[in-house]
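Enquirer: sequence? don't have it. structure:
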C-alpha cells in the first residue's frame, strides 16, 4: 500500500522546502488532542493544557476532528491556490489570508474530509452544491456523533461564518500558546529546510527524499515518488510544483496531501523530542510482568484503539467479567491503563504514553 505522486515534467526549481506556521499549529492542536501519539511532547502538552483558558479549551473540542484523527488540508491552504506554485506564508497571519482565498467549495470539502464522504484523489461532486453528496456528508457526520453533525450542518449552511469562526479560533490559539512555541521552533524548521534545499540543489531529488524519510522512494524512469504508507492514494504535480514542509511537533507522522486539484505536499518530521524520564526499575519490572500474559496482550490491542467496559471486553474475548477484571487490575496496577466513569459504566483505555516508553516495537505491534 502506498501513495504515489506523478512528477512527470517537474523541474527542480518547482520543488520547494518551506516551513509552515499554520501546518505546525495544526500539529500542535493534534498533539494536544492526542498526547499519546507524541510521548516526547508530554511536558509541553501538559504545560499548555494547564495554562489554557477554559473557554478556549472548550472551543478546541468543537472541531477537534479536523486535527485529532484526520489532519485537515485546511492547515495547508497554499496547496489549494490555483496554479500549484503558492508557497507557505512567513507568518501565521499570511497563511490565514491564504485560507481566506480558498473558494467556499474548497473550504467545505476540505473541512468535511473527516467524514470520508467525498472523493479525495479524484474529482467528485461538491457537498456544497450536490444534494446527494450533502446528504451523505451529514449522514456520516451523524454517525460520528452530535458534535460532528452540528459542525457539518453549520458549515454547509454558512461557510463564511464557519471560516470566520475557524480563523478567530486559530488566532486565539496563537495568542494563548502557539506564538511562543513557534518562536522556539521556527529556527530549527528553517535550518532543516535549508539543509534539504542544499541536498536538492547539489545532489538531486533522490538524495533529498532519502534524507526526509526512508519511506520515500523516487523512480526516475517512471517519474514517480512512492510513499510507503498504510493507505492508497495518487496525485500528480501536473505542471505545478511539489512542496516539502518540515514539522517538529508532528513527529512521527509523515503525511501526504494528495487531494485532487491541489499541489502535492510532503509533511515530514525532522527530529525526535526528548523522552520523559524513565520509570523506576520496580515499575518497569511490574509493567513487563503485566504484559507477559497473552490475554493481557490481546486486551492491550483492544484498549489501544478505544475505551471499553469490562463487559464489552468479556464479550469480545469470550471470557467472564471476573476474569477480565483480574487482568485489568494487573494492567492498572502497572500503570498501563486508565479508567473513567461514564454514567454507571466504567471505561478502560490503554495508557499509550506508558507503553510507548517500553518500546516502539511493542507499541507498533499492537497498533498494526
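Expert: The structure has been received and is ready for your questions. Given the structure is predicted, the values throughout are model-derived calculations rather than measurements.
Enquirer: okay, CA-based contacts and neighbour counts for the rest of this
Expert: Fine.
Enquirer: for the helix or strand hosting residue 47, name the packing helices and strands.
Expert: Per DSSP states H and E, residue 47 falls inside helix 42-51. Identification of packing neighbours for helix 42-51 by 3 or more C-alpha pairs under 8 Å, 6 or more residues apart in numbering; DSSP states H and E yields helix 21-33.
Enquirer: tell me the angle the helix it packs on makes with helix 42-51.
Expert: 90 degrees (axes from the mean of the first three to the mean of the last three C-alpha atoms, to 10 degrees).
Enquirer: looks to me like residue 250 is in a strand.
Expert: No. With the criterion set as DSSP: H, G, I helix; E, B strand; the rest coil, the secondary structure at residue 250 is coil rather than a strand.
Enquirer: which non-adjacent residue is nearest it?
Expert: Distances taken as C-alpha to C-alpha, 6 or more residues apart in numbering put residue 27 closest to residue 250, at 5.3 Å, once the chain neighbours are dropped.
Enquirer: hang on, the one you found packs against residue 253?
Expert: No. Using C-alpha atoms under 8 Å, residue 27 and residue 253 do not qualify as a contacting pair, with a distance of 9.5 Å.
Enquirer: if you count surrounding residues, which of the two has more?
Expert: The residue with more neighbours, out of residue 27 and residue 253, is residue 27; 22 against 14, by other C-alpha atoms under 10 Å.
Enquirer: how much space separates that one from residue 223?
Expert: 30 Å (C-alpha to C-alpha, to the nearest Å).
Enquirer: second structure for comparison follows:
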C-alpha cells in the first residue's frame, strides 16, 4: 500500500523544500497531546505542558482532535492557496495569513478531517456549508467521535469566520506561551535541512533526495510518481493545471516517527517528514513489518523465540527440546530469518540461531518482556 503523487513532467524548481512554522506548531501540539508517540522529546513535552496557562490548556483540550488522532490539513493551509509559490510562510504570522486566504469551504473541509470523511482526497462538488445532506452527515460523523467534536462541528458549520478567528487566536497564544522559543530553537536546523535537500536534488536527482528524506519514499525509473510506503492507499497529483504544479517537502523536528502526505483534492501535495536524528533507525517497509507480525503469530515460533532470546541454539537442539523433527524446526527458523528476527552464525559444522533483541525491541517492550519473562 502507498500514497502516490503523480509528478510526470514536473520540473525540479517546482519541488520545494521549506520549513513551515504552522506545520511545526501542529506537530508540537500533537507531541504535547501524545508524548508517548515521541519518547525522544518527552522531557520537552512535560515541561511545556506544566507551564501552560490554564486557559490556554483548556482551549487546546477543546480542539485537540485537530492534531491528536489526525493532523488537520489546516496546519498546512499554504498548500490550498491557488497561484502561489507552494512555499509556507517564514513566520507563524505569515503561515496564518496564508491560512486566512482559504475560502470558507476549503477551511471547513480541512477542519472536518477528524471525522474521517470518506471524501478526503476526492473532488467534492458540494460543501456541507451549502448542502443540507452533507451538513447532517458531518454532524453525524462528529457525534460518533464525541460531544466535543459535535459541538465544534455545529459551530464551524454555523459560523466559519468565528471559528477561524478562534483558531488563529489559539495558535497566536501558543506562540506567545511556548512556541516562539521552540521555533527559535529549531528553525535554523529546519532551514539547513531544507537547503541540504534542495542542493541534493540539484546535484544527484530526485531518487537520491527521496532516499535521504525517508526510506519510505521512492520514485520510479522514469520519474513519473513519488510513492510513500504507508498503511493506506491514495493518489494525488502535483501537476494539476487548475492548482498549479508543485509538491512541497516540509521538514520537522517533532514529527518522528510520523511521515505525513497531504493529498487533498485541489491542494498541492505536501510531504511532511521528520529530520532523522543519528540514533534513529530507518523505518520498516509495510511489507517487512507484515512479515514480522505473521512470523510471530504462530505459537511454535513464539516458543522458539523464548529460547532464542536467551542463548544461541542449533536446529537439532531446538528439535530435541520441543520433540519436533529437524525439518519442521528449520521451516519455522526460515520464517523468522526471512522476517529479520533472528541471526545465524556458524560454529564449526553447526549453525547457531539467536533472536535479534534490537530488532524485536523495536516491535514493542511487551513482546520483549514476554519472551524474556
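Expert: Perfect, I can see it now. Predicted model, so just to flag it, every value in this text is computed and none were measured.
Enquirer: any chance you could map the helices in the stretch 101-250 of structure 1?
Expert: Taking DSSP state H, counting those that start in this stretch as the criterion, the stretch 101-250 of structure 1 carries its helices at 104-111, 131-143, 146-157, 159-173, 179-203, 205-212.
Enquirer: to residue 8 of structure 1, which of those helices lies closest?
Expert: When the helices of the stretch 101-250 of structure 1 are compared for distance to residue 8 of structure 1 using C-alpha to C-alpha, the nearest one is helix 205-212, at 13.4 Å.
Enquirer: before we move on, the earlier item: make CSV from the helices of the stretch 101-250 of structure 1 and add distance to residue 232 of structure 1 and mean neighbour count to it.
Expert: Listed next are those as CSV, based on distance: least, C-alpha to C-alpha, whole Å; neighbours: other C-alpha atoms under 10 Å:
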stretch, distance to residue 232 of structure 1, mean neighbour count
helix 104-111, 18, 21
helix 131-143, 21, 17
helix 146-157, 25, 17
helix 159-173, 29, 16
helix 179-203, 26, 16
helix 205-212, 20, 18
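Enquirer: closest to residue 295 of structure 1 out of those?
Expert: Proximity of the helices of the stretch 101-250 of structure 1 to residue 295 of structure 1 was assessed by C-alpha to C-alpha; the nearest stretch is helix 131-143, lying at 31.2 Å.
Enquirer: just give me the mean distance for the closest one relative to structure 2.
Expert: Compared with structure 2 after fitting, helix 131-143 of structure 1 deviates on average by 0.8 Å (mean C-alpha distance after the TM-score superposition for structure 1).
Enquirer: now do that helix: which elements does it pack against?
Expert: Using 3+ C-alpha pairs under 8 Å, 6+ apart, helix 131-143 of structure 1 is in contact with helix 146-157.
Enquirer: the helix it packs on vs helix 159-173, what angle?
Expert: Helix 146-157 of structure 1 and helix 159-173 are oriented at 120 degrees to each other (the same axes, to 10 degrees).
Enquirer: quick one: the strands in the stretch 201-350 of structure 2?
Expert: Per DSSP state E, counting those that start in this stretch, the stretch 201-350 of structure 2 has strands spanning 217-219, 225-229, 234-237, 247-252, 260-262, 270-274, 313-314, 342-347, 350-355. These are given in chain order.
Enquirer: wait, which of those is closest to residue 172 of structure 2?
Expert: strand 247-252 (19.5 Å).
Enquirer: wait, residue 197 of structure 1 sits on residue 13?
Expert: No. At 10.3 Å, residue 197 of structure 1 and residue 13 do not qualify as touching, with contact defined as C-alpha under 8 Å.
Enquirer: relative to structure 1, what is the average displacement of the helix or strand harbouring residue 93 of structure 2?
Expert: Under the assignment given by DSSP H and E, the secondary-structure element containing residue 93 of structure 2 is helix 92-100. On superposition with structure 1, the mean distance recorded for helix 92-100 of structure 2 (mean C-alpha distance after the TM-score superposition for structure 1) is 0.5 Å.
Enquirer: what's that helix in contact with?
Expert: With contact meaning C-alpha atoms under 8 Å, 6 or more residues apart in numbering, helix 92-100 of structure 2 is reached by 20-22, 74, 76-78, 81, 88-89, 164, 168, 172, 175.
Enquirer: of those residues, which pair is most distant in space?
Expert: Farthest pair in the contacts of helix 92-100 of structure 2 (C-alpha to C-alpha) is 81 and 175. Separation: 23.1 Å.
Enquirer: related to what we said a few turns ago, export the helices of the stretch 101-250 of structure 1 to TSV and append columns for distance to residue 265 of structure 1.
Expert: Output for these, formatted as TSV (distance: least, C-alpha to C-alpha, whole Å):
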stretch	distance to residue 265 of structure 1
helix 104-111	15
helix 131-143	25
helix 146-157	25
helix 159-173	21
helix 179-203	14
helix 205-212	13
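Enquirer: out of those helices, which is closest to residue 53 of structure 1?
Expert: The closest approach between residue 53 of structure 1 and any of the helices of the stretch 101-250 of structure 1, judged by C-alpha to C-alpha, belongs to helix 159-173 at 10.1 Å.
Enquirer: tell me the angle the closest one makes with helix 92-101.
Expert: Relative orientation of helix 159-173 of structure 1 with respect to helix 92-101: 170 degrees, computed using the same axes, to 10 degrees.
Enquirer: alignment lookup: residue 143 of structure 1 to structure 2.
Expert: Under the alignment defined by TM-score structural alignment, residue 143 of structure 1 corresponds to residue 144 in structure 2.
Enquirer: re earlier: let me know the closest of the contacts of helix 92-100 of structure 2 to residue 194 of structure 2.
Expert: The closest of those to residue 194 of structure 2 turns out to be residue 20 (C-alpha to C-alpha; 10.7 Å).
Enquirer: surely that closest one and residue 250 touch.
Expert: Yes. Shown here, residue 20 of structure 2 and residue 250 form a contact pair, counting by C-alpha under 8 Å, at 6.5 Å.
Enquirer: how about the contacts made by the residue nearest the centre of structure 1?
Expert: In structure 1, the C-alpha nearest the mean C-alpha coordinate belongs to residue 71, at 4.3 Å (C-alpha atoms, centre = their mean). Contacts here follow C-alpha under 8 Å, 6+ apart; on that basis residue 71 of structure 1 touches 26, 27, 30.
Enquirer: around the last one, how many other residues sit close by?
Expert: The local packing count at residue 30 of structure 1 equals 23, with neighbours defined by other C-alpha under 10 Å.
Enquirer: what residues are up against it?
Expert: With contacts taken as C-alpha under 8 Å, 6+ apart, residue 30 of structure 1 has the following neighbours: 67, 68, 71.
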